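# just a sequence and a predicted model for now, questions to come.
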Amino acid sequence: MTALALDIGGTKITAAVVGEDGRPGEPLTVPTPQSDVWQACEELLDAVSVGSDVDAIGIACAGPVDTVAGTVAPINIPEWKDGFALTDAVRTRFDSASVTLAMDGGCAALGEHRFGAAVGVDDVLSLVVSTGIGGGLVLGGRIVHGRSGNAGHIGHIVVPGSATPCTCGGLGCVETVSSGPSAVRWAQEQGWTGSTGADLAQSASDGDIVAITTLQRAGVALGQAIASAAALVDVNLVVVGGGFAQAGPPLWDPIQESAALHAKLEFLDGLEIVPAKLGAVGTLTGAAVLASGG
């Protein structure tokens, strides 16, 4: 049996053959193009599966998704924002393979539950803080999809004090405050002259007041969203990954302090917020678990 894992995000697309242990093998990655996104996915899948008969494919995709219809409409992939029949496209190319689709945040949660920071914990919320803010849930040891496949999409929890328009069409989503691009944009409006989330983290480390304030603002909002979500779904472990989450103490300290300030219900005693262990392959790992029947 040959199984493949595919992870489609707004910045990059990654694919790998799934190992016998349910983990992805050495991945191949390409930047997400502005157009012909499916062609890029198809070429990547062909490259990793060359010479193999593919029996199963697990797909993680940026949301929103519709796992019932097999369609995706990622906010951060403009070509697909009005909907793309991803499952049908994969089945047309690999007509004998089973295809399982899930939101990327859910796959991140599943990967961390099976192999990462949440091993041995049956109830966990995962956040991916990057170009956007994704999220996912494992409850009772199983990934939770919800009615349409978007359960755990924490990036669109509304946080106090923000009425910034979001690309989803709403106002004040935590993604408008705490994603990498949103934080960079706000810092630039305050006079900061850098251009990326990594620049922002470095500036904060160097003592730049605007950068420190920006990460404090992002961390407080994330802590508020985490406390709200943890109360809603009754978890006491939250795993946070993604590129912007690597910003260090100027982001992490406000996350912890803000969550502690708001998570006061007795059943939230001992709420832990920990870094993801699987790094850049966390979501791909969850897709591999899906492909292997997990």
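Yep, that arrived. Note that the structure is predicted; figures quoted are calculated from it, not measured. Residues are numbered from 1 along each chain as shown.

# CA atoms for contacts and neighbours, from now on please.
Will do.

# what about the helices in the protein?
Remark: helices assigned in the chain by DSSP state H are 37-48, 86-93, 104-115, 175-178, 180-189, 197-205, 209-233, 249-262, 282-291.

# tell me the most buried of the ones you listed?
Stretch with highest mean neighbour count among the helices of the chain: helix 282-291 (a mean of 32; mean count of other C-alpha atoms under 10 Å).

# next up, a second structure to put side by side with the first:
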Amino acid sequence: MAERVLAVDIGGTKVALAVVDATGRVMAERVVPTLQAGAEEIFAPIGGAIAELVSDWPGELRIGIGSAGPIDSRNGAVSPVNIGAWRNYPIVERVRDAARWASGHDPATVKLIGDGHAIALGEYWLGAGRDVESMIGMVVSTGVGGGAVINNELFTGTTGNAVHIGHTSINFLGELCVCGNRGCVELYARGPALAATARDRGLGVADAKELTQLARDGDPVALEVIDQGMRALAQGIVSAAVYLDVPVVVLGGGVSKAGAVIFDPLRRHVAEYAVLSYVTDLEVRRAELDNAGLLGAAALAHGEVELR
């Protein structure tokens, strides 16, 4: 395992970069906004942050990237839904070039995974999944993403997009999703969807945070809206657990930070749907790390198998 690595966590509103040691300690960090601009204008501040962090890098340089997707891990490219100017953008090549220019030598490795997988790997390494060999990691925020560690190995699939729970259909007659499918989990469980449903029911909420506060205050409509959304999320979670045969799901993201008002109905519905013998004890845990995606990218660079 390398003494230190560079981790890059690319999201729709910000990009976090950090130097992370072998214990998961963040030694230096930079955060830059994800600009609404052309492809290279978006990358420019990322390249600048890379230069600041690696200009005097000691020894071998290893880099891990976690990015919103879809991604193409085989070709090192990304096409994030929420970064419109990046379509098949060669992020691995651009990060490698920026690091080479700043450090004066070619990085030993630059690896790419989706943000859901980065979150799963971070929680497996240092968070709520550190005591298990197999788990699903999820984020529920403006979208619903996922990733999995199976028998101590990250499972990413052929192109790096496996376990994309948010775009699993739970209603084949449902409305059309932006991905082109119908009845996806995201349509019902992501934060903006919960808030939109609440407004349709007459609640004047701006976002999921306001909705969950109303639910904590006992508003019956807010409680019903959340219950419906968590029923949809539970269906997606149980379906993924059935496919992958895992005992633990770790849930993070903005929506999960609401606490019991989210987790109580979610766990109740998971128990209702998890009826096959090998998933009846499926456990849903709250994520422990605020920067799981960044630490997952670091874990990727360190070496994603047997990190403990």
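All right, it came through fine. These numbers come from a predicted model, not from an experiment.

# now what about the TM-score between them?
Scored by TM-score structural alignment, normalised by the length of the first structure, the superposition of the two chains gives a TM-score of 0.93; 292 aligned residues with a C-alpha RMSD of 1.8 Å.

# hmm, back to that, so can I have JSON lines of the helices of the first structure showing distance to residue 130 of the first structure?
Below are the helices of the first structure laid out as JSON lines (distance: least, C-alpha to C-alpha, whole Å):
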{"stretch": "helix 37-48", "distance to residue 130 of the first structure": "20"}
{"stretch": "helix 86-93", "distance to residue 130 of the first structure": "23"}
{"stretch": "helix 104-115", "distance to residue 130 of the first structure": "11"}
{"stretch": "helix 175-178", "distance to residue 130 of the first structure": "9"}
{"stretch": "helix 180-189", "distance to residue 130 of the first structure": "6"}
{"stretch": "helix 197-205", "distance to residue 130 of the first structure": "9"}
{"stretch": "helix 209-233", "distance to residue 130 of the first structure": "12"}
{"stretch": "helix 249-262", "distance to residue 130 of the first structure": "13"}
{"stretch": "helix 282-291", "distance to residue 130 of the first structure": "13"}
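
# out of these, nearest to residue 26 of the first structure?
helix 37-48 (9.2 Å; C-alpha to C-alpha).

# where does the closest one sit relative to the chain's centre, distance-wise?
Distance of helix 37-48 of the first structure from its chain centroid, counting by C-alpha atoms, centre = their mean, to the nearest Å, is 21 Å.

# what sits up against it?
4, 6, 13-17, 27-30, 32-33, 79, 90, 93 (C-alpha atoms under 8 Å, 6 or more residues apart in numbering).

# in strands only, show me these.
4, 6, 13, 14, 15, 16, 17, 28, 29, 30 (DSSP state E).

# out of those, who's nearest residue 224 of the first structure?
Looking across these and measuring by C-alpha to C-alpha, the closest to residue 224 of the first structure is residue 13, at 30.5 Å.

# counting neighbours, what do you get for that closest one?
23 (other C-alpha atoms under 10 Å).

# what does it align to in the second structure?
In the second structure, the residue matched to residue 13 of the first structure (TM-score structural alignment) is residue 15.

# its match and residue 292 of the second structure, how far apart?
Distance from residue 15 of the second structure to residue 292 of the second structure, counting by C-alpha to C-alpha, to the nearest Å: 14 Å.

# so what's the match of residue 13 of the first structure up against?
Residue 15 of the second structure touches 8, 9, 31, 32, 33, 34, 46, counting by C-alpha under 8 Å, 6+ apart.

# returning to what we had before: of the helices of the first structure, which is nearest residue 23 of the first structure?
Nearest to residue 23 of the first structure, of these and by C-alpha to C-alpha, is helix 282-291 at 5.7 Å.

# what helices or strands is the closest one leaning on?
strand 2-8, strand 12-17, strand 54-61, strand 98-103, helix 104-115 (3 or more C-alpha pairs under 8 Å, 6 or more residues apart in numbering; DSSP states H and E).

# now those in TSV, with distance to residue 274 of the first structure?
Shown next, in TSV, are these (distance: least, C-alpha to C-alpha, whole Å):
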stretch	distance to residue 274 of the first structure
strand 2-8	23
strand 12-17	25
strand 54-61	22
strand 98-103	21
helix 104-115	11
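
# of all those, which lies closest to residue 163 of the first structure?
Nearest of those (C-alpha to C-alpha): helix 104-115, 24.3 Å.

# skipping its backbone neighbours, what lies nearest the spatially most central residue of the second structure in space?
The centre of the second structure sits closest to residue 116, judged by C-alpha atoms, centre = their mean, with a distance of 3.0 Å. When the adjacent residues along the chain are set aside, residue 116 of the second structure lies closest to residue 146, with 4.2 Å between them (C-alpha to C-alpha, 6 or more residues apart in numbering).

# likewise residue 118 of the second structure?
residue 296 (4.2 Å).
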